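Enquirer: one predicted model, sequence on top.
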Amino acid sequence: MSGEIMPNVIGVLHARSEAVLPVVTRQTVNQIECFERALRAAGSPARFLPEVAVLPYDVADCFRTLRRVIAEHPQICINWTGGTKIMSYAARRLAEEMQLHALYVNTASREILFEDLGSQNRYTDLIDSARLNLNVLVYLSAGGHRVEGADTLASFRQRCTPDPALVRAATFILDTNSLERTDLYRLAEAENQSYRPRALDGNFLHALIQARLIQPAANSREYFLSPETLLHPFYLQSPQKQNAAFLRGTFIEVFLWDQIKSRSAVDDVAWHVVLNPGETGRIVELDLMMASDGRFLVLECKSSVELNELGDLIEEQYARTRQIGRLFGQWVLYVHRHRDEFNRPGAADIIRSQEQKARHYGGCLMWQDDLPELPIKVSEMLVSGVAAP
């Protein structure tokens, strides 16, 4: 095991291993818990045997320790993908010397090399995400993160799937005109005093009530913000604050969840994922996450930004994705504004340069102009491993 344990996870899942014997160092022994949680998230029942520690840069110790382990487990299959180069070299050499089965996970090409070194039979298989059940929770667990509301994969999916009433309300809100948007902003302020909308029709208002965003007041056609919510609370925010934020802008997260879920080839889409709850300095709230074809993608939504903020936002999204998933993650920064809304001199050039910067950082900067194509671009990024042009 080394800094990136997804190759270990993929190897166990692909080989359908019944047991796992981790070879670790003093620095990587604490990853075993993450390794096991990732396997459980994928549905693997493999049991864990006591770990074996080696000195990562001492080739003699690696040979000596691994030789002993192999003698105790003669049917072992060696995954020599991880560890230091010395650990990997010793494992592969001993597999050949003792004519074992071995595998190597090539994450760049999404292939696994299998070797029967007794018969010299070698072949490669593609990493099949669907068969291996490489879902979002697997990647997060392998990255060392705990996820709020994710005791099991079923509970994670239930928590990270928006209620259909929220999806319907988000669809109504997306298509609002200026008068309707004014009503929504006034409703978002209706905590202690009711508001009578001027432009929202009955179907629109009914959708907001069904989504528990607003509730009728005593006076006819007047409404308050609902004190209940179908949204997941951000830390230190009341249900009313959550509902107000949805009316003002966070509805776009739910709308994009629905668009990607229904219009792309990606089935594993999670909404409002909270990482490491209760851990000071490690709490992260992610708008959308999705996994497919051996990779995952983080999508951050912004309802409004200034051009001079884009550079920092791009770097922040890149760093956050690397922190969450290291080599396997990709990202999209979606801004819910049209490019031509920015009237400052040189705005078009600034936007083009920031879009190029996003691609250079392995991600993609998208705008409201790109909304119809967003689900397709997300699919392309997950399949190709690069930002869609």
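Expert: Looks like it came in fine.
Enquirer: use CA for all of it now, contacts and neighbours both
Expert: Fine.
Enquirer: in this structure Leu187 contacts Gln193, no?
Expert: No. Taking contacts as CA atoms under 8 Å, Leu187 lies outside contact range of Gln193: 9.6 Å.
Enquirer: which neighbours do these two share?
Expert: Listed contacts common to Leu187 and Gln193 are Phe224; contacts here mean CA atoms under 8 Å, 6 or more residues apart in numbering.
Enquirer: can you pull the contacts of Gln75?
Expert: Gln75 touches Leu100, counting by CA under 8 Å, 6+ apart.
Enquirer: against which helices or strands is the host helix or strand of Thr182 packed?
Expert: If you go by DSSP states H and E, Thr182 is part of helix 178-188. Helix 178-188 sits against strand 223-225, helix 239-245, with contacts defined as 3 or more CA pairs under 8 Å, 6 or more residues apart in numbering; DSSP states H and E.
Enquirer: before we move on, back to that, the more surrounded of Leu187 and Gln193?
Expert: Leu187 (26 against 12; other CA atoms under 10 Å).
Enquirer: show me the contacts for the more buried one.
Expert: By CA under 8 Å, 6+ apart, the residues touching Leu187 are 194-195, 197, 214, 223-225, 244, 247.
Enquirer: tell me the SS of the spatially most central residue of the chain?
Expert: Of all residues in the chain, the one closest to the mean position by CA atoms, centre = their mean is Met289, 3.4 Å from it. Here Met289 takes the strand state, with states given by DSSP: H, G, I helix; E, B strand; the rest coil.
Enquirer: adding another structure so you can compare the two:
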Amino acid sequence: MNRVHVCLVSAQPIPNLIPLRMEELRPEKVILLVSPDMKLQAERLEKIIKGWAIKTEKISIAPYDLESARETCIEVLLRHDNDEIILNATGGTKIMAFAAFEVFREKEKPVVYVDTQNNYIDFLSPERKKLVSRGVMKVPIYLASYGQNIISETNEVDVPDTHWAAVEAIIQEGERLERGISILNRYVAPLRNARTFPFEIDIEDEDFKNVQFQGIVSILSRYGLLTLKENYIQFPSLSSVEFSSGGWLEEHIFKIVKSLNPTDVRMNVKVKWARPSESKNEYDVLLTHSNRLFIIECKTKRFSGKDISHFGEDSIYKLDSLRDAAGGLYGKGMLVSFRRLTDEQKRRLKTNKLEFCEGQNIKNLKEIIKQWIQK
């Protein structure tokens, strides 16, 4: 006798996947009931499930025809009369879910509902004690279920020890380096496209004499991330450029998040969307906790004047849209800004239900993130 899950495919794939990773419920086969508009989503699920060495079968179902949907479910039960068959009634249209639930209850077959918000699996029929759904979803699977495939990321083992030391020094100095970091960003940001290293860049006298600029350059020089000359600075590698232009904040956040023991955490993640768009996106820090995806966007740039509008249209819009596209109903987003935000920026973030941490509050970032992911 095999254990078989019957899943109703919808735009929210995670509830269909969670029970498959629970030892108490893990099946040998999954049947996906697919409405015409969910064929692409079913393909994504099928690819993931097969990767877990679980057999799959896709069956078409009428999403808004109660009797037709009932007949489909009855046929499924007849074909698997000798198997332990379980209905996951979390997805699908209301008509699909009602029809499937009704048929399975009539035949006294188990029906479960995955409550992602409260982190448990409820047994609707026959009633029994709820099962806590442990954190089983890792970042690559979460992204793939929404049609995004990772093409590159920065691994922790690839981060030199000198980076961690430099980050600690920058965080300790805090606001005393704000102006210096702003000046440095102006010079370094264009170098992300440089391909030949070492790379030298001239610094204007006024900037070179700025005390805060000298402070951040001194820290980076101390840890071998750049070399300070009479009127220019030299970067030894693209990695040093990326770190100096804001990568240090990503690495700081990654280290904090990892210390909180989430299910998974990744940084500097580049993804390519599966068809039909095949566009690309980049995430600073991603983590999964309690089977939810959390997206953290990092900013060290100062936004003022015309940049405020750009900030609203770019950073907040990007974070909001990616949170919805990659995280689904329960995905969350946070902006971490080394610089203080304006009241307008905070208002936009709150309107879009996005968390934020700014300026000197970064020193309390561990507690802020801890409370955020446990809400």
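Expert: Good, I have the coordinates. As the structure is a prediction and not an experimental result, all values here were calculated from the model.
Enquirer: which SS state does the residue of structure 2 most remote from its centre fall under?
Expert: Most distant from the centre of structure 2: Glu230, at 43.3 Å, with distances by CA atoms, centre = their mean. Of the three states, Glu230 of structure 2 takes coil according to three-state DSSP.
Enquirer: how much space separates it from Ile201 of structure 2?
Expert: Counting by CA to CA, to the nearest Å, the gap from Glu230 of structure 2 to Ile201 of structure 2 is 11 Å.
Enquirer: and for Arg79 of structure 2?
Expert: Distance from Arg79 of structure 2 to Ile201 of structure 2, counting by CA to CA: 71 Å.
Enquirer: now Glu75 of structure 2
Expert: Separation of Glu75 of structure 2 from Ile201 of structure 2 (CA to CA) stands at 71 Å.
Enquirer: again, but for Glu102 of structure 2
Expert: 70 Å.
Enquirer: just Phe311 of structure 2 next, same as before
Expert: Distance from Phe311 of structure 2 to Ile201 of structure 2, counting by CA to CA: 27 Å.
Enquirer: ok, Leu45 of structure 2 next?
Expert: Here Leu45 of structure 2 is placed at a distance of 49 Å from Ile201 of structure 2 (CA to CA).
Enquirer: Ser10 of structure 2 now?
Expert: For Ser10 of structure 2, the distance to Ile201 of structure 2 equals 52 Å [CA to CA].
Enquirer: kindly report the same for Ile233 of structure 2.
Expert: 6 Å.
Enquirer: now Asn16 of structure 2: which helix or strand?
Expert: Per DSSP H and E: helix 14-17 holds Asn16 of structure 2.
Enquirer: what does the following helix or strand past that helix contact?
Expert: The element immediately downstream of helix 14-17 of structure 2 (helix or strand, assigned by DSSP H and E) is strand 29-34. Defining contact as CA under 8 Å, 6+ apart, one finds that strand 29-34 of structure 2 is touched by 2-9, 42, 54-61.
Enquirer: all helices for the stretch 251-375 of structure 2, in order.
Expert: With DSSP state H, counting those that start in this stretch, the ranges of helices along the stretch 251-375 of structure 2 come out as 306-311, 317-327, 343-351, 365-373.
Enquirer: all strands of the stretch 101-250 of structure 2, in order?
Expert: For the stretch 101-250 of structure 2, the strands defined by DSSP state E, counting those that start in this stretch cover 111-115, 120-125, 131-132, 148-154, 199-202, 227-228, 232-235.
Enquirer: isn't Ala169 of structure 1 up against Leu208?
Expert: Yes. Between Ala169 of structure 1 and Leu208 there is a contact under CA under 8 Å: 5.7 Å.
Enquirer: intersection of neighbour lists for those two?
Expert: Contact with both Ala169 of structure 1 and Leu208 is made by no residue, according to CA under 8 Å, 6+ apart.
Enquirer: how many residues are close by Trp367 of structure 1?
Expert: Count around Trp367 of structure 1 with other CA under 10 Å applied: 16.
Enquirer: need the counterpart of it in structure 2.
Expert: Superposed on structure 2 with TM-score structural alignment, Trp367 of structure 1 falls opposite Glu358.
Enquirer: does that match touch Arg340 like I think?
Expert: Yes. Counting by CA under 8 Å, Glu358 of structure 2 does reach Arg340; the two are 5.2 Å apart.
Enquirer: so who does Arg26 of structure 2 touch?
Expert: With contact taken as CA under 8 Å, 6+ apart, Arg26 of structure 2 is in contact with 3, 19-20.
Enquirer: kindly report the same for Lys357 of structure 1.
Expert: 311, 314.
Enquirer: now do it against Cys364 of structure 1, distance only.
Expert: Per CA to CA, Lys357 of structure 1 is found 9 Å from Cys364 of structure 1.
Enquirer: and what of Leu275 of structure 1?
Expert: Plainly put, Leu275 of structure 1 is 23 Å away from Cys364 of structure 1 if you go by CA to CA.
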